[in-house]
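[1] generate a structure from the sequence data that follows.
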Amino acid sequence: MCGITGIYAFNEVGRFFTINLFAANDTLSRRGPDTGNAFTHGYAGLGHRRLSILDTSSGGNQPMTDPAGRYTIVFNGEIFNFQELKQQLLQKGVAFHSTSDTEVLLHLYIREGEGCLYKLNGFFAFAVYDAQEDSLFVARDRMGIKPLLYSLDEDKFLFASEMKAMFAYGIPRDLDYASLQQFLQFNYIPAPHTIFQRVKKLLPGHFIKMKGLEVTQQCWYTIPQQYDRPGVSDYAGAQERLSQLLEASVKRRLISDVPLGAFLSGGIDSSVIVALAARHTDHLNTFSIGYKDEPFFDETRYANLVARKFKTNHTVFSLSNDDLYEHLFDMLDYTDEPFADSSALAVFILSKRTRKKVTVALSGDGADELFAGYNKHRGEYRIREGGLTTELAKGLAPLWNALPKSRNNPLGNKVRQLQKLAEGARLDEKDRYWRFATFTPASDARQLLSESSRTRAAEAELAERKARILQHLRQGGDFNEFLFTDVQLVLPNDMLTKVDLMSMAHGLEVRVPFLDYTVVEFAFSLPTEYKIDGRLKKKIVQDAFRSELPKELYNRPKHGFEVPLLKWMRNELQSLIQNDLLKDSFVAEQGIFDPAEVRRLKEKLFSANPEDVHARLWGLIVFQYWWKKWAKS
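    Now for the predicted structure:
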């Protein structure tokens, strides 16, 4: 796990920007704290910051060039099947000078070009420069676990793991106002777009090739959509197959030349990963976060049960709200593109403390999207199935609209969910997915923008982006299409972005066994009834491991975690809101948002019924803080 950056110039004007390569590379030092090097040749340059995981010797340093001096690679990630691939290459006469997976990837690319991608089991973003051809190849893994940003103009192609490296090249910081409106709706910006017009995200399962002035981008992987074709005879067989695939995935991800552990939240997903890892690791290191001041969200009791059952070396980081607040501005300072999933703060702190004990951690991310683990999945299922609950929710819509709603207490959260269910039941598949996936309706997000910003956020462009996101949802289509859309949208743009950015801020590599492509493809071969029914979400995951996990983990609500934003905004953050980031005069001078609408949100915040206004304000605070630090100049 590392940070990479590079440049491929088309002319002398573009070549001038290679002087920024070393500065860009240095911005990635927290991703790769061990070593940093750069390579230049003609019109091309590659930079690499290393977090040593496999072959910690200098033999694994990058950029890495083949013995003939033709090919040079920079690589961020891990190839978990590199040993098998290495054996195949050895049989073909390839000589190796290190025990790193980077060298295996380099030689595999030399022999198979883009075809090497189909043989890789891992997560990655990498670039290979061919000095003889003067060509560049960059690629991203199937699921989008590792990030890759790029900028292309008439003079050059730039790429990097993080936006802060792109800043070092002096990219134009012209806001993409359609992306801004999307951010206000989602709390993140869906790929391939970013907050800047001139910077894009390479989509998962895509590569870009450059030779001279010829630039091509291509999709090399999409998840097969073969619902109801699991290749097993029945549900019991499917459970067994899932167990086998997931254990193999976990075992692959235990390879490491540095200390390794696992996150253990106390939920089903992380508990399954720990159970499987414990079969192959004595006294596995596990890590949990507890919330002293927020008992509704504290799940350490369940994490401790799992840790005792599997005899792990367990550590609980028990946090107060003061601990959370203490790290808030460190997190915001590191965030180089607007990203307002408030649970990122917990991941930031967990990663920071975990890194003091291990360099690699396994996590249970991805299971919710693959196997229907969110409350919105239950809502979608109920609407499709119909019945009394759905009809009551629709009929009582005026009541839900009138009652107080909040994510921070059980009753208010239930009212919020019922209101959303009632709204969704009146919509078709595409509009319902959009409603469930966004925090703020498009009309409200647009209203928050100033008149000039609305003009720049072209509605035709926004409609095109929406259509692309929703393209896999058909009228009367399979429930799996809802999950497939989550895997394309929510998983890479929210969940995986959060984990990568917050963990790499501390030089911690996080591995996600549920997102091994063999598990993903199996998940999308399963019929709906294997994943969710009227009683269970993530049904097959729960049932496949029911005999192994503590019984207390079952039949309990999924809490997730909510940072106490409302309390902070009314207290510690009040001055920052009123006198700085959202001050009326500053908002007016900035010209991005409508001062009257911002003022209305602030008034609601301090009213007797704030509902979830703090969630909308959090997005504004994150953007304003980011804008002052990264974009204002």
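
[2] contacts, neighbours, all on C-alpha from now
    Fine.

[3] so residue 74 lies in a helix, does it not?
    No - per DSSP: H, G, I helix; E, B strand; the rest coil, residue 74 lies outside any helix segment and is strand.

[4] one more, so I can put them side by side:
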Amino acid sequence: MAAKNKIANINTFSIGFSTIEEEMGNEFYYSNQVSKKFDTNHHKYSINDNDLYDNLDSVIGMMPEPMVSQDASAFFLLAKQVSKIQKVVLSGQGADELFGGYFWYDLMNKAKGSDYQKFSQHYFDRDYDDYKLTINKEYIETDYSKTLIESFFSKYNDTNLSFLDKVLRIDISKLIIDDPVKRVDSMTMSWGLETRVPFLDFELIEFLLSVSSENKVINNGKYYLKKIAKKYLNKDLVDRKKYYFPVPPLKIIKGKFYDYMREVLSSSQCINRDIFNRQNINYLLEKPNSNFTKLNGNKLWHLALLERWFQLNIDNKKPTSN
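    Sure, this is the predicted structure:
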């Protein structure tokens, strides 16, 4: 839109990591196409494994809460570079939630059962059974996620909203704020970089809430947004399969990344905390690249990140006795 309005010298930015095995580490091929189409000043940053490794503690330390998504590191390292050029950027956060872009929306809409049953089959990256394998028995209690989600759905009991309308409203009011926006904001503000999210304009949100959610998920999701995008971009670019942002060293865990996670989970702090099932830790360390979540997150990385977050944000900030 800025390019169409003849705004000159538009900067665009993308970041990439090393490719490991068949796990591609960047999307430069696609970002180059967009930059060329709109004649932007495109800045590409290739982050080597040493830079990523050296910043792991900084990334985790800046998290207001544990954030297992691989792209937190990408946002942190990208913001570090972008902040040297400008202090405000635009981000596309919120598009998937508003326009129905996630693949699980259509899957859960076609599922059978109660609202919660349809939701839980396809929404949770890791379910309650997985949680029970991860945590020591004395910490296993009620399935609080189930209670929480059922309470969200109950707010719409007296409405004529469809199941999918309810789901997108839950995501717009809960997920956007507590996950993608918080993740991006905490990582970019680490470098004094302000991120603005045009898709979260309240008038746009209000309008899209009036549009049928069932129509949004046509043709693999974001039907309306893709229809607009095809006026400006090649069809192949717009219709390519949605993919999570790749940070291969945090998915295919080897070398010093494995050593980092092993040391975190074998530390006296982790052992004394005694929250995690030690048998499960040993299993993940023995087979670091055989245990992935539904969304292809590495379970060893998830666990190591959580423990390291405890160490950096709780253990290191405990008041000392006089």
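
[5] got a TM-score for the pair?
    Here the TM-score for the pair of chains, by TM-score structural alignment, normalised by the length of the second structure, is 0.84; 309 aligned residues with a CA RMSD of 2.8 Å.

[6] what ranges does the stretch 51-200 of the second structure have for its helices?
    For the stretch 51-200 of the second structure, applying DSSP state H, counting those that start in this stretch gives helices covering 56-61, 71-82, 95-99, 103-110, 115-123, 128-134, 144-154, 163-170, 176, 182-189.

[7] and those helices: which comes nearest residue 210 of the second structure?
    helix 163-170 (9.4 Å; CA to CA).

[8] tell me the residue in the first structure aligned with residue 175 of the second structure.
    Under the alignment (TM-score structural alignment), residue 175 of the second structure pairs with residue 490 in the first structure.

[9] for that match, give its distance to residue 374 of the first structure.
    The gap separating residue 490 of the first structure from residue 374 of the first structure is 12 Å, by CA to CA, to the nearest Å.

[10] same deal with residue 159 of the first structure?
    In terms of CA to CA, residue 159 of the first structure sits 34 Å off from residue 374 of the first structure.

[11] these two - which one has more neighbours?
    residue 159 (27 against 15; other CA atoms under 10 Å).

[12] map that one across to the second structure for me.
    Checking with TM-score structural alignment, residue 159 of the first structure has no match.

[13] correct me if wrong: residue 159 of the first structure contacts residue 149.
    Yes - between residue 159 of the first structure and residue 149 there is a contact under CA atoms under 8 Å: 5.4 Å.

[14] residue 550 of the first structure: neighbour count?
    17.

[15] quick one: map it onto the second structure.
    By TM-score structural alignment, residue 550 of the first structure lines up with residue 234.

[16] what stretch of the second structure lies opposite the longest helix anywhere in the first structure in the alignment?
    In the first structure, assigned by DSSP state H, the helix with the most residues is helix 235-252. The aligned range for helix 235-252 of the first structure in the second structure is empty, by TM-score structural alignment.

[17] so who does residue 633 of the first structure touch?
    For residue 633 of the first structure, the contact set (CA atoms under 8 Å, 6 or more residues apart in numbering) is empty.

[18] separation between it and residue 626 of the first structure?
    Residue 633 of the first structure is 11 Å from residue 626 of the first structure, by CA to CA.

[19] contacting residues for the residue positioned nearest the centre of the second structure?
    When CA atoms, centre = their mean is applied to the second structure, the residue found nearest the centroid is residue 69 (4.4 Å). Listed by CA under 8 Å, 6+ apart, the contact set of residue 69 of the second structure reads residue 297.

[20] which residue lines up with it in the first structure?
    Checking TM-score structural alignment: residue 69 of the second structure goes with residue 341.

[21] relative to residue 530 of the first structure, how far out is its match?
    30 Å.

[22] strands of the stretch 151-300 of the first structure, start to end?
    Taking DSSP state E, counting those that start in this stretch, the strands of the stretch 151-300 of the first structure run over residues 156-160, 200-201, 206-211, 214-219, 260-263, 285-291.

[23] so which elements touch the shortest one?
    Helices and strands touching strand 200-201 of the first structure, by 3 or more CA pairs under 8 Å, 6 or more residues apart in numbering; DSSP states H and E, are strand 149-152.

[24] ok now the strand it packs on, how far from the chain's centre?
    Centroid separation for strand 149-152 of the first structure versus its chain: 19 Å, with CA atoms, centre = their mean, to the nearest Å.
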